[in-house]
Every structure is written in structure tokens, then in C-alpha cells.
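S.K.: Got a sequence here, can you model it:
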Amino acid sequence: MRWVCKKGYFIILVIAILMTVGCLPKRVIQPPSKVTEGRGIWVIAYQIASPDNIRKIVETAKENNFNMLFVQIVVGGYAYYNSDILPRSENLTDSLFDPLKDIIEEAHKKGLEVHAWINTYIVWSREALPKASKHILYQHPDWFLIDDNGKSMAEYTKDDMIWHRVEGMYLDAGKKEVKDWIYNIFMEVTRNYDVDGVHFDFVRYPVGLFFPRKSDYPVDPLMISRNAHYYEPSSLVKRDGSILDRWNMYHFIMWNEERSESIKELVEMVVEGIEKEKPEVIVSAAVFPDPGTAYKWCGQRWRKWPLDITIPMAYGGNLEYVGKLMASYLTTNKCVYTGLGAYLKTSDEIIKEIKLGRGLDIDGFVLFMGKPCFEEKKYLSRIKSKLFSIPALVPRFPREPERVDKSKKENRWIKNIEDSFTSTSEFFKCLRDNGKTYNDFLKEQADEVNLIEKINNEVYKETKIEDSEIVLSPKLVRYSSIYVSIPSSFWGKIKAFSKVTLVRTALKLHSFPTVARRYSENSKKPLGGDCGFTTLDKDDQITKALDEMEENELREIRTSLGIIFLKVDKIIQPHLVEYGKLDLNSKRVVFQRELERRIEEWSHQ
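M.R.: Take a look at the predicted model:
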């Protein structure tokens, strides 16, 4: 009883500190090993390709007092179970072998739960195309998203994925056919197997500029400024941008809300379907760890999903960062486990994170190992000796649907701003830092929405450019880059600046692509640093430098993250051309330019 009281006081204290200063205390007193706690391991699909591996995975998990396995059974559009919907994985050579059935039987013998991990919207990511004619890429190429150049992800090569820094090809979450197809996969697994749970992964849009083929949103999403996609939540509170910038941010955020609703609808479909057929089956999801970033980057508004267990993937960052994320989850009354990056960190680092999470009343922890767990026995044994010496029961929470007062009309714009922050406390801290009360904020935002609606009706609707109209094209610059990160530590800086010296010397002796492939640290390294054409419509340090440079010019710039070497490969100067003949990115720049001119005229009337 004494510990329960201390724990309650501690949680209240943490919340108070977060609301006032936005950071974690330096020291947290920890409870002993808990009797009720979720302890999971994510098991990657290839690891269950043989019965022997399955036996070793289950034995290792049991020996180290884990009680849950999140087993990947749908990856790359292929199934690691007997499916009537998906093609069977080519890694499974024995036609009689059913990995999901086997691991469920083995795990249940040892008292472990099995949750079927299903990659949701991402369906392919390799260089070679899938072999199975039944694959969704061949069956429904029209179900895929398009990028900001208008290219379908169904046509992507590996270079395209690298270029756009995306993990693979994504289905359009807004299409009803996509929702039905994914729903049927979840229900097939639930009906045919004795799983303890089903587990969403990649249940989001890709990070970056990706769009549906067709949108019902009143403003064409492809014509919204790219800068709006990278907005800072604080700028919405300050209202410190130009009228055009704020118009773009408003419409990106409201369009992004529609994207997020499409994902929420799928989650609700699966939860409701399972509730009707097998209510004992748990529904969980792996999500981006920062709720605000998850929402604004990829439409993953997971705080609104009716899940049994939410698992934010807090893999990277130091102890303070992971702790701040876990502390932000205290504001939800739902069951939250924290996903920890065991593949990135030492066992001692993971031990500290679990201790801190326990002090913050996190319900459980799931490790992403990278390697099969039976190859990491020493690592897991150390965690067991320090934290998991006592076996634990999996927490059980009754599934209660979120109760929404239908008579109360929610202000969508206000809610969107609040949800762009990591937590409610961060939102109110931003208000205080800007000298505003909540009532001030509500009044200002009401004025903002009225302004946007006037622009919609009086300016935007009249801004039309016909394909045959002659316009001035934007300046296009094709460039390459080499990136060298500068760590914060002293010795890290010494090592980084030595590398910068090597790059400077190498560029005098070798071609830029050769040096980029050798030394660059960004995603364009495999492409020899080639970043393609840019329309110079982003407001950042690199764009400003490129706009000043000449063809074949090299320039070195220092950013907050590191040193970037730039080379301009080709410049296409502005010229007169029919609007319909421009590429999609250039059309957006021309449209934004025309909209800016009209807003300027309108504001002076």
C-alpha cells in the first residue's frame, strides 16, 4: 500500500512538472519487478520460416520471462499463413508448413500470447518486383498513392523509393476498396487462427508528399504549397506567416484531417468486426512515438483510435527523450506499451528506459531486436536478471468504446491545432510563452477561419489557369549533395571535421557522384548524391543557396545538422510556356504565384 501511494504521488508530480516546464525530472525512483506487465518481442517474418526457428524463439522468450510475441505474418503483400487473399511467401518452401499455426501452438504450450502482426498499407519495398501474379501490385495498380510529380507508387523503382525517402509502395488509405481488402485480411486471420491479438503496423501514410489519385477536398491538395507540409505547430498559435502561408497551412491541415479519418475508419472497422466475431481477441498497433508528429507527417492520429493496446515506437533518442515521450502518454486512459529499440541500444540503456517507464506507469514494453531473439540470449538474460526475474501476467483492460457526445459540435480547426502538439501540456505551454490565454487563442482562430473562408470564396474560386494559357515557368535547378553530420560530442565533432576535410580533398580528385557514394550520409548516397530538379519553392537554407549558384558550381554550407556540399548540375531558366505543358511541381509554383498576386490585390481593396 505504501508503494501504491508513493507511485500515485509520483505520477501527479511528473504531470505537474511537465505542464510547468515541459521536461522530465533528473531522477525517478523505481518499483520492483511488476507481477502484471506486458513484455513483448516483435518477431520479423523471415525468422518464422522454419519450425526449428519457431521452437527456439518461443523457448528464448519463455526463458527470459516475456509473455507476448508480436509475430509478423503479412509483409510485402505476402502471407506467412494459409491465406485465400494473399499469395504465400516465397520463403516458405514446405507447402504443408503453416508458420502462424505452429508458433501459436508452441507459444500457447509455454503460456505465451501470439499477436498477428500485419503490415497494413505498405505492400512492397524490394528492388525486384514480386513474382506472384496474385500480388496486389498486379491485381490493383490503381489502388496506389501518387507522389507530388503525379507518378504512381505502383510504378516505383528502388531508386524512386530512395529519391523520395520512402520505405516502399503504399496503398491509398482513402479508397473504400483498400479498406475492405485490408479488413478482410484481418478477419481471415482472426476467424481461422487461435490468435490472442491482431497488430497493425504501417497503418499510416508515407512521410512526404503523397496523394490520392482523386480527392473530394474543396482545394486541390496537389496545389497546396510544399512549405505547408512542414509547418510548426507554434506558428499556428502565433499566426506569424503571410496570409498566403496561413491559407496553405490551413488547407493542408484540414486535408490531412481527412486523410487521418480514412485510417481511423479502417481501425474502427477491424475493431468492430472482431468485437462481433471474437471479442476476446486484442487489437493493437505500432505507431509513431510523438502523437503530434505522427498526425501532421502521416495522418496517424492514433490518440483517437479505439485500440486495446497502443504501442508507440520510441526506438531512438537518449533516456530523457524517451522518458518525455512516455510521460506524454500519461494523459490517455488507454493501455499503452512502449516499443523500445533494442537493435539500436545496449541492454543497459534498455534497462534504464524500462525502469523509467515503470515509474511513469507504462503498462508494458515491446522490444524490436532486429536479429532473432535466440541470437541475443546474453542481451535478454541481462534484462531478465535486472528487471524480469519474476514472470508477469499480461494486463487485461475491458474494451470500452470512446463515448462521444454527438450533441456537442467539436471545433475541428481548434482540435487540429491542439493535436499537432506532442501533448496538451506542450500546447498550453506554447500559449503561455506567447502571452495568450485560451480565450485569446479561440478568438484569434475564429478570426483566422473567417479570413480563410473569405479568401476561399472571393479569391481562390476565381484563381483558375487554363492549360492553354501562356505563363512564366519557375526556375528549375538540378543538383547533387553530400551530407556529413556533426554530432554534439567533442570527439564526434573532431571525427566529423576530419571527414569534411577528406571530402574536400576527394572532390578535387574525383567526380562528385563517386565522392557522394563514398562519404555522404543522406538517403541520396546510393544515387551518387543526385537530388533531381527543384522548383526552389521551399523556404530553407539549401534552396536559398541553390538559387544563388551557377551551373557546375560547388558550395559548402553549414546547417544546424551538419555540413552539406552542393553541386548545381543544370539550370533551366524561367521561360514562357503553356501551363498545361508544365510538370506538376512547376504548375504548383505558378498557381501559388498567381494566388499570391490575387490575395495581395484583394487585401488592398
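S.K.: from here on, contacts and neighbour counts on C-alpha atoms
M.R.: OK.
S.K.: report the longest helix in the protein, please.
M.R.: In the chain, assigned by DSSP state H, the helix with the most residues is helix 243-277.
S.K.: Also this sequence, please, to line up against the first:
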Amino acid sequence: MTPPKNEMCATWIATVKNVDMKLGMNGAQYTAWVQKTLDKLKANKFNAVIYQVKPTNDALYPSKLAPWSSYITGGKQRKSPSYDPLLIMINEAHKRGMKLHAWVNPYRVTMPGKTLASLAPSNVVRTNPGWVVKYGKQYYLNPGLPEVRNFLLATVKELVAKYDIDAVHMDDYFYPYKIKNETFPDQAAFKKYGSTFKKIADWRRDNVNQLVKKVYSSIKTTKPHVQFGISPFGVWRNQWILLAAVRELV
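M.R.: Prediction:
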């Protein structure tokens, strides 16, 4: 007999710019917010939550590789809220029979208009300034550098090893959207590492492919049951961006 398929009914909980989460909650306030949020979702038949835990090269959990996110405390990066937001979200989700996907944004370092000086001194882009590039009004980790990809792999491995998450969900896995009359400043990295590619665009795609493949392998090596989700998108005639369903890579 073929077992019934389980339908995934998920919602995103965004922490960047405090879209869905208030600033400066203490442990009791945060826990109450989580419980209220998940109770409402459970009542509306949701069975999974995609929770943003690394919005800008930071963390909503104690990490050895990234500073505390300012979006949890409202203060500066590295200021601890004195509780573990991710652990509380995982425990409360699992109590309700819901799955928890840890949502990460790999390359984004700042939101528009923010400076590197606003980041914690321990932030990897402060200790390794050659890893970061500015494009438009934002800073990004350079996907073309092997050391950057290795760092991102380490952050995912830390997350999977430390927490009882059901999946890692990667958003913005691609290079930033093109900005008119601006060039993504990775020509030096292309010259150093892209000698086997005739076109820089092909090299960039290969950098992304390498990262995605290695993240998947790292997750499965660390905890085989943890899924890997990714947010691809389709462009219809270069006019409409259509959000695609979250799928596990196979």
C-alpha cells in the first residue's frame, strides 16, 4: 500500500527589518509572541514555519561564526538578547507538531544605506575586508571567493549540527539583481579563479552551483534527515518574477 503524501503548508516569518518580529523583546515577551504566532498558524492548518535566522550575515542564535542580529535586540550587532530565539521557535513549533525550517540569506551583509562600520567588529567582513563588495547601496560577500564559500558552508554546518531543525532554507542564493549602469565588482576574483571560463556570467553561475551542491552534501553528511530547501524564481519575459514552490534538492 502506498503511504499517503504529506502536504506542506508553510509560512515565512521574516526578521529582516523586523517585518514580522518586534524589536527589543525580552525572553518572556519573545516566547509569548512565538506561542501566539504558532497557535494562530496551527489553527489555520499550517504545518511548517520558515524562520529567518540569518538575514544579513548575522544570527538569531548564539554562533561562533556570526554576531547576534540587531533585529532581535534593536541594538548593535553582537549584543546578546540573553535567550536563544531559534531554540525557542524550534521547541514551540515541535510541541505543536509543526516543522521548523531555518531560513538563511547567504551573501547579504547589509541592507541599503548601512555601512560596514555599523557591523560588529567580529563580523567576518570586518576581519576579512577583502571578502566583501559593495553593489548599489548594499554590501555582499563575494561568491567568487573559495574562502567565502567555505565560510558559508561552515555557518550551515554549525546550524545543522547545533539545532534540531527540520530543514535549511536558502533564500537569495543567486547574485544580486542587476542594477542599471553598475557592474558587480568581482573582476579581480574572476581573473584569479575563473580562468577556465570564457564568460564571467558562466563563472558566476558555477560559483552558485558549487555552493548549493556543497551545502546539500554538508547537510546530509551532518544530519541525513534534515532537508535542504531553496527559493528559485522564474522570470516571464523579463517582466514578472514568479515565486516558485519550495522544493528539496535531490
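S.K.: related to what we said a few turns ago, what does the following helix or strand past the longest helix of structure 1 correspond to over in structure 2?
M.R.: For helix 243-277 of structure 1, the following helix or strand on the C-terminal side (DSSP states H and E) is strand 282-287. Strand 282-287 of structure 1 corresponds to residues 227-232 in structure 2, going by TM-score structural alignment.
S.K.: which other residues reach the matching stretch?
M.R.: Applying C-alpha atoms under 8 Å, 6 or more residues apart in numbering, the set of residues contacting stretch 227-232 of structure 2 from outside is 166-173, 216, 219-220, 243-249.
S.K.: Narrow these to those that are buried.
M.R.: Among those, those classed as buried by neighbour count (16 or more other C-alpha atoms under 10 Å) are Asp166, Ala167, Val168, His169, Met170, Asp171, Asp172, Tyr173, Tyr216, Ile219, Lys220.
S.K.: What's the fifth one aligned with over in structure 1?
M.R.: Aligned by TM-score structural alignment, Met170 of structure 2 pairs with Phe200 of structure 1.
S.K.: Its match: what secondary structure?
M.R.: Three-state assignment for Phe200 of structure 1 (DSSP: H, G, I helix; E, B strand; the rest coil): strand.
S.K.: Next up, the contacts around it.
M.R.: Trp117, Ile118, Asn119, Thr120, Val283, Ser284, Ala285, Ala286.
S.K.: Point to the residue nearest the middle of structure 2.
M.R.: Val104 (1.1 Å; C-alpha atoms, centre = their mean).
S.K.: Map it across to structure 1 for me.
M.R.: In structure 1, Val104 of structure 2 lands on Ile118 (TM-score structural alignment).
S.K.: Quick check, its match in contact with Gly77.
M.R.: No. Judged on C-alpha atoms under 8 Å, Ile118 of structure 1 makes no contact with Gly77 at a distance of 9.8 Å.
S.K.: overlap in contacts of these two?
M.R.: Counting by C-alpha under 8 Å, 6+ apart, nothing touches both Ile118 of structure 1 and Gly77.
S.K.: re the thing from before, generate JSON lines for the buried ones among the contacts of stretch 227-232 of structure 2, with distance to Asn207 of structure 2 as supplementary columns.
M.R.: As requested, these are arranged in JSON lines below (distance: C-alpha to C-alpha, whole Å):
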{"residue": "Asp166", "distance to Asn207 of structure 2": "26"}
{"residue": "Ala167", "distance to Asn207 of structure 2": "23"}
{"residue": "Val168", "distance to Asn207 of structure 2": "19"}
{"residue": "His169", "distance to Asn207 of structure 2": "18"}
{"residue": "Met170", "distance to Asn207 of structure 2": "15"}
{"residue": "Asp171", "distance to Asn207 of structure 2": "16"}
{"residue": "Asp172", "distance to Asn207 of structure 2": "14"}
{"residue": "Tyr173", "distance to Asn207 of structure 2": "10"}
{"residue": "Tyr216", "distance to Asn207 of structure 2": "14"}
{"residue": "Ile219", "distance to Asn207 of structure 2": "18"}
{"residue": "Lys220", "distance to Asn207 of structure 2": "20"}
